[in-house]
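**Q** Provided below are the primary sequence and the corresponding predicted coordinates.
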Amino acid sequence: MTGATPRAVIFGCAGMRLSAAERALFAQAQPWGAILFARNIETPEQLVALTSDLRDAVGRDMPVLIDQEGGRVQRMRPPYWRNWPPALEQCLHAHDPARAMYLRGRLIAAELRSCGLDVNCAPLADIARDITHPVLHNRCYGTAVDQVVAHARAMARGLMAGGVLPVLKHIPGHGRAQADSHLDLPVVSAAHVDLTQSDFAAFRALADLPLGMTAHVLFSQLDANLPATLSPTMIGLIRKEIGFQGLLMTDDISMHALNGPVSARGNAALAAGCDLVLHCNGDLNEMAELAETCPALEGGALARSDAALSLRSAPDDSDLAALDAEYARLSA
């Protein structure tokens, strides 16, 4: 395994196997991690081969990420993997929802680890409201700060017990957004004091988690011009007011909430204080462009990366069949 310092970027790939061009780019660029989507997944055997090939291409034990929240956002699905209900449905209706979320995290982790995945882009600490856009609403873990914190903490604990690192999202809060940031830039006009008491409070209570993801949301009362991902003001708020000291990645830099070439977006995110640029669509030309502009990790970002990755561990020795049965009882 090489000792190359990883670059401040996470890449996707186009299909179910690495192309020769993708392999060469991964080897040269040395991204911090790779992220997989439904387009990359067919069978357990194929997924194991792909995660192995990704690590082989960079020559190190590179983190491999996925969005396996459950509900609408689950890249691994039946017949090989469990179909999970929407998180909000479970959190509002399960018997002992915090325990159910722990079990959900632990069982998801088992599925991920069996296929070579070791980072999950969950939990969410966004608060569901009547106005929350449908793209997010039933993915949330509750409608009040205390609910969201308890359930997100439980999900994170379950993932980590299963040897998978959690990614806290979407910092500093996406729940008030009434637009889909995949398509448009949401604008939240709430006052700072209101955000501090609700949206920001949920993330503040979870600020010790090792990895986090920003929100492509413009908070007009705090920075009238830039979405949080690109805003030095908002990244400063994430670090200081919210107190998140973990490794901070952008949401997908290719989403339509942001404008301009991906290289300019990536540079702006890093200049604002993000540690990693997340690029998901698998476009080889865009990835090559980012590889030219995203530097190797250094300084505080490298220290935060080392701290996060030091928490990767083997799964505990839980009886998964017993946990599965308990989860079924609580979710009935």
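**A** Yep, that arrived. Numbering: from 1, shown residues only.
**Q** drop to CA atoms for contacts and neighbour counts, all remaining ones
**A** Will do.
**Q** ok, residue 71 - contacts?
**A** Residues counted as contacts of residue 71 (Cα atoms under 8 Å, 6 or more residues apart in numbering) are 83-87, 138-139.
**Q** And residue 181, by the same measure?
**A** Residue 181 sits in contact with 216-217, 255-257, where contact means Cα under 8 Å, 6+ apart.
**Q** neighbour-wise, which of the residues you listed leads?
**A** Per-residue neighbour counts (other Cα atoms under 10 Å) across the contacts of residue 181 peak at residue 216, which has 32 neighbours.
**Q** That one contacts residue 185, doesn't it?
**A** Yes. The pair residue 216 / residue 185 is scored as a contact, 6.9 Å apart, by Cα atoms under 8 Å.
**Q** Residues that sit against both of these two, list them.
**A** With Cα under 8 Å, 6+ apart applied, the overlap between the contact sets of residue 216 and residue 185 consists of 227, 257-258.
**Q** Can I get those residues in TSV including secondary structure and distance to residue 238?
**A** Shown next, in TSV, are those (DSSP: H, G, I helix; E, B strand; the rest coil; distance: Cα to Cα, whole Å):
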residue	secondary structure	distance to residue 238
227	coil	13
257	coil	20
258	coil	19
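**Q** then this one, side by side with the first:
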Amino acid sequence: MPKAFICGCAGLALSREERAFVRESDPWGLIVFKRNVDDRDQLRDLIRTFRDSVGRADAPVLIDQEGGRVQRMAPPRWRAYPSAGAIEAGLSPFEAESAARLIARLIAHDLSEVGITVDCAPVLDVAELATHAVIGSRAFSQRPERVAAMGRAFAEGLLAGGVLPVVKHLPGHGRARADSHHELPVVEASRKELERDFLPFAELRDLPMAMSAHVVFSALDPVRPATASRIVVQEIMRGKVGFAGLIMSDDVSMKALRGPFDERARTIFEAGLDIVLHCNGELEEARAVASVAPELSGESLRRAGAAMAARVVPQALDLDEAEAKLASIKKTLGVS
């Protein structure tokens, strides 16, 4: 069985050392970033090499392809897509949901072309006026019910294109006033206030995968970030929200977390998450994560299997028609 972690890589191709590492450690999947992307042929070769190295043709390959400023596969070789916030702000509710579904279907087409099977989207964080720019326009709305509706539409578009969505950042990053890439956010909101932010995740709890937030919620666990808190994972993510699918951590190389990487990973597994995500391609850090990652087994193995089974053959897409609709949407929104 593969080990319960996802790794990144340093460049446009796996080095000999990286190939040896993934053969030996057998990560469940690979995540790619802009540093790993040049063109379609290069990306296909990278993904093929990873899957050959782990010996699993269906090994998950992930990317963050949201639209707006989070697009790892970007122009000029791929289409540009508007941000989540721009879609919701610039269109009527019905039009916005249709646009989100269409955009996600086109993103799924882009990903499927090169062999990527998982998109770390949609963002289900509920925005506020003071939401940190790290989320900003990545959030659909300040209204939880609209976040849920738009997130559902986006997820449906991905699934129709044969790509699995990952909802994030469970149980909600919108109240954070700091960027978890650089420091640990602490949210002082009451339990009642936080429950408003849980709504989109609860509405989409049937989806196959979610990603946790590196955020301390003082009303829930004043000591540990949600990612590493058994209280938050078991009582909120699994309990109150009712998310039954696979839950992976956000990137453990983010500076919100402290300590050696084996300890970071160990506390996440002890909290009850299924998969640890390590993104930056630093091989020694990845080795430390791999050293404590167990083989997928039990409920985590079942959830991983159920997630992969949710991926279906893509529905037919009239690409010319879809691109014309996208151009019309972007014109309405005033974005390029």
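**A** Here it is on my side, so go on. Since the model is a prediction, treat every value here as computed from it, not as a measurement.
**Q** that older thread, among the contacts of residue 181 of structure 1, which are in strands?
**A** Within the contacts of residue 181 of structure 1, no residue falls in strands by DSSP state E.
**Q** Contacts only, for the counterpart of residue 229 of structure 1 in structure 2.
**A** Matched across to structure 2, residue 229 of structure 1 falls on residue 227, judged by TM-score structural alignment. If you count contacts by Cα under 8 Å, 6+ apart, residue 227 of structure 2 has them with 212-215, 233, 249-250, 268, 271, 273.
**Q** again, only this time at 10 Å
**A** With contacts defined as Cα atoms under 10 Å, 6 or more residues apart in numbering, the neighbours of residue 227 of structure 2 are 169-171, 211-216, 233, 247-252, 257, 264-265, 267-269, 271-273, 276.
**Q** got a list of what residue 221 of structure 1 touches?
**A** Contact criterion Cα under 10 Å, 6+ apart gives 187-192 as the residues in contact with residue 221 of structure 1.
**Q** Helix or strand: which one has it?
**A** In this structure, residue 221 of structure 1 sits in neither a helix nor a strand according to DSSP states H and E.
**Q** With residue 176 of structure 1 instead?
**A** Assigned by DSSP H and E, residue 176 of structure 1 belongs to neither a helix nor a strand.
**Q** again with residue 113 of structure 2
**A** With the criterion set as DSSP H and E, the secondary-structure element containing residue 113 of structure 2 is helix 93-114.
**Q** what packs against that helix?
**A** Contact here means 3 or more Cα pairs under 10 Å, 6 or more residues apart in numbering; DSSP states H and E; on that basis helix 93-114 of structure 2 packs against helix 40-54, strand 61-63, strand 65-67, helix 84-90, strand 118-119, helix 144-160, strand 164-170, helix 319-333.
**Q** which outside residues touch the second one?
**A** For strand 61-63 of structure 2, the surrounding residues in contact (Cα under 10 Å, 6+ apart) are 6-8, 28-34, 47, 50-51, 71-73, 111, 115-121, 163-166.
**Q** Only whichever of these are buried, select them in ChimeraX.
**A** Buried members of those, defined by 16 or more other Cα atoms under 10 Å, are picked up in ChimeraX with:
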select :6,7,8,28,29,30,31,32,33,47,50,51,71,72,73,111,115,116,117,118,119,120,121,163,164,165,166
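**Q** List the contacts of residue 213 of structure 1.
**A** Residues near residue 213 of structure 1 by Cα under 10 Å, 6+ apart: 121-122, 124, 167-172, 229, 246-252, 274-278.
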